[in-house]
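K.L.:
I'll drop the sequence and a predicted model, then ask my questions.
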Amino acid sequence: MLSNNPHWNQISSMEFDDLFSLSNDFNPQSDSDEYSMLLDDLIKEETSSPTETDPYQLQKALPDDSAHESRVPTLECGVCGAPALGYNFDQITCESCKAFFRRNAFRDMSQLTCRFSGSCVINIQTRRQCTYCRLKKCFDIKMRKDWIRTDEEKRIRQLQKLTKEQKKSHRLFNDHLDTLSLAIVSRKKKQLCTNSTGQ
């Protein structure tokens, strides 16, 4: 059959053998190994690049207790010295002193008395023992009672919050209706397509 084709007759037997035999240096396994090594090197370069550092990995690499505490500033209540989360009525206070000031800031100081002539030490352990000295210390560190909301302001804020939530729920309900109507329309289109192809 080869002899009938003039093109095949021109190819020497050596060339013919070369076409169908694999060279000795070609090894699919070694090529895939080289490819995987290149891929591993590329991944290492991506992960170890100094410009991009994953903050989660950085946090995991740091020791949990000492290094993390040294970086995060610890806030201390100006009234009793307890750990504080932030500013309340223009001063850094704990949640307990914030609530105490909100309840007592409008009380008349002349009606409050101290059993120890106004010289109580206010700290975490003693802050509940003397209302007068605790409130006095609140005013001494310049907590502002004009920042406390009145009952009318609280009602207005609650109404604003309620209307905001209603708008949000109404928007969610409208979105839900839109998705339902879209699903119904797509189902009808599908039915029309199947009916037209069936006919």
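P.N.:
Perfect, thanks for sending it. Numbering: from 1, shown residues only.

K.L.:
Only C-alpha atoms from now on, for both contacts and neighbour counts.
P.N.:
Will do.

K.L.:
Okay, helices next: where are they in the protein?
P.N.:
Taking DSSP state H as the test, the helices found in the chain are 6-10, 13-20, 28-47, 55-61, 66-71, 95-104, 131-140, 151-198.

K.L.:
out of those helices, deepest packed?
P.N.:
Compared across those, helix 131-140 shows the largest average neighbour count, a mean of 19 (mean count of other C-alpha atoms under 10 Å).

K.L.:
any idea how far R103 is from E95?
P.N.:
Using C-alpha to C-alpha, to the nearest Å, E95 is found at 12 Å from R103.

K.L.:
scratch that, E153 is what I was asking about
P.N.:
Per C-alpha to C-alpha, E153 is found 16 Å from R103.

K.L.:
Kindly report the same for G198.
P.N.:
In terms of C-alpha to C-alpha, G198 sits 76 Å off from R103.

K.L.:
related to what we said a few turns ago, so for I122, which of the helices of the chain sits nearest?
P.N.:
Checking those against I122 by C-alpha to C-alpha gives helix 131-140 as the closest, at 6.4 Å.

K.L.:
I would like the residues contacting the closest one, please.
P.N.:
Under the criterion C-alpha atoms under 8 Å, 6 or more residues apart in numbering, residues 79, 101, 104-105, 109, 112-114, 118-122, 127 lie in contact with helix 131-140.

K.L.:
Pick out the residue nearest the middle of this protein.
P.N.:
Y56 (11.5 Å; C-alpha atoms, centre = their mean).

K.L.:
Buried ones in stretch 75-89, by neighbour count?
P.N.:
L75, E76, C77, G78, V79, C80, G81, A82, P83, A84, N88, F89 (16 or more other C-alpha atoms under 10 Å).

K.L.:
want to compare, so here's the second one:
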Amino acid sequence: MGVNNIGVGSVGGARRVSPGLQCLVCGDTSSGKHYGILACNGCSGFFKRSVRRKLIYRCQAGTGACVVDKAHRNQCQACRLKKCIQMGMNKDGRSMTSLPFIYNDENLMPLAFI
């Protein structure tokens, strides 16, 4: 298994996992599909804890419109959870759906479907 210039291993001639896949919530590097969307481990874990513990958050600024990005994602839990839901995270989604992806010139596919 060789390694290409972006540090991602190759599988059968196709490059493995995420050249540029981003978390839909904060923009960090996605680790796969979590709760129905591409998300990083941080946002996936945050969403899981929030849902399982039935946590209720209050917006720190009082506006409900805080910036949720990689640098600011931990500043307002209410706005982060709101963005998770707006981007399509589903509490009924399986957290174990983070399948490895294969990237080839045509598309991205979960490794399990190849």
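P.N.:
That came in fine, so what should we check first? Bear in mind the structure is a predicted one, so any value in this text is a computation, not a measurement.

K.L.:
thinking again about what came up before, now, of the contacts of helix 131-140 of structure 1, which are buried?
P.N.:
Among these, those buried by neighbour count (16+ other C-alpha under 10 Å) are V79, F101, A105, C120, I122, R127.

K.L.:
give the contact list for the counterpart of the first one in structure 2.
P.N.:
It refers to V79 of structure 1. With TM-score structural alignment as the criterion, V79 of structure 1 lines up with V25 in structure 2. Neighbouring residues of V25 of structure 2 by C-alpha under 8 Å, 6+ apart: A39, C43, V68, D69, R80, K83, C84, M87.

K.L.:
Excluding covalently adjacent residues, which one is nearest to G81 of structure 1?
P.N.:
Leaving aside its chain neighbours, G81 of structure 1 sits nearest to N123 (5.9 Å; criterion: C-alpha to C-alpha, 6 or more residues apart in numbering).

K.L.:
And K145 of structure 1, by the same measure?
P.N.:
Ranked by C-alpha to C-alpha, 6+ apart and with sequence neighbours excluded, the top spatial neighbour of K145 of structure 1 is A105, at 6.0 Å.

K.L.:
what does that neighbour align to in structure 2?
P.N.:
Structural alignment (TM-score structural alignment) places A105 of structure 1 against V51 in structure 2.

K.L.:
can you check I141 of structure 1 too?
P.N.:
Aligned partner of I141 of structure 1 by TM-score structural alignment: M87.

K.L.:
Also Q129 of structure 1?
P.N.:
The equivalent of Q129 of structure 1 in structure 2 is Q75 (alignment by TM-score structural alignment).

K.L.:
What's the local residue count around that match?
P.N.:
16 (other C-alpha atoms under 10 Å).

K.L.:
what's around the residue nearest to it when sequence neighbours are not counted, how many residues?
P.N.:
The shortest distance from Q75 of structure 2 to any non-neighbouring residue, by C-alpha to C-alpha, 6+ apart, is to Q60 (7.7 Å). Counted with other C-alpha under 10 Å, the neighbours of Q60 of structure 2 add up to 14.

K.L.:
mind listing what Q60 of structure 2 touches?
P.N.:
Q75, C76, A78.

K.L.:
pretty sure Y35 of structure 2 contacts S44?
P.N.:
Yes - in terms of C-alpha atoms under 8 Å, Y35 of structure 2 counts as a neighbour of S44; the distance is 7.4 Å.

K.L.:
For those two, list the residues in contact with both.
P.N.:
Contact criterion C-alpha under 8 Å, 6+ apart; residues shared by Y35 of structure 2 and S44: S95.

K.L.:
For the nearest residue to F47 of structure 2 once chain neighbours are set aside, give its distance to C40 of structure 2.
P.N.:
Closest residue to F47 of structure 2 apart from its sequence neighbours, by C-alpha to C-alpha, 6+ apart: L81 at 6.6 Å. Distance, L81 of structure 2 to C40 of structure 2, using C-alpha to C-alpha: 14 Å.

K.L.:
now Q60 of structure 2
P.N.:
Taking C-alpha to C-alpha, one finds Q60 of structure 2 at 23 Å from C40 of structure 2.

K.L.:
Am I right that N4 of structure 2 is in contact with S10?
P.N.:
Yes - in this structure, N4 of structure 2 is within contact of S10 by C-alpha under 8 Å, at 7.5 Å.

K.L.:
and M87 of structure 2, how many neighbours does it have?
P.N.:
The local packing of M87 of structure 2 (other C-alpha under 10 Å) involves 16 other residues.
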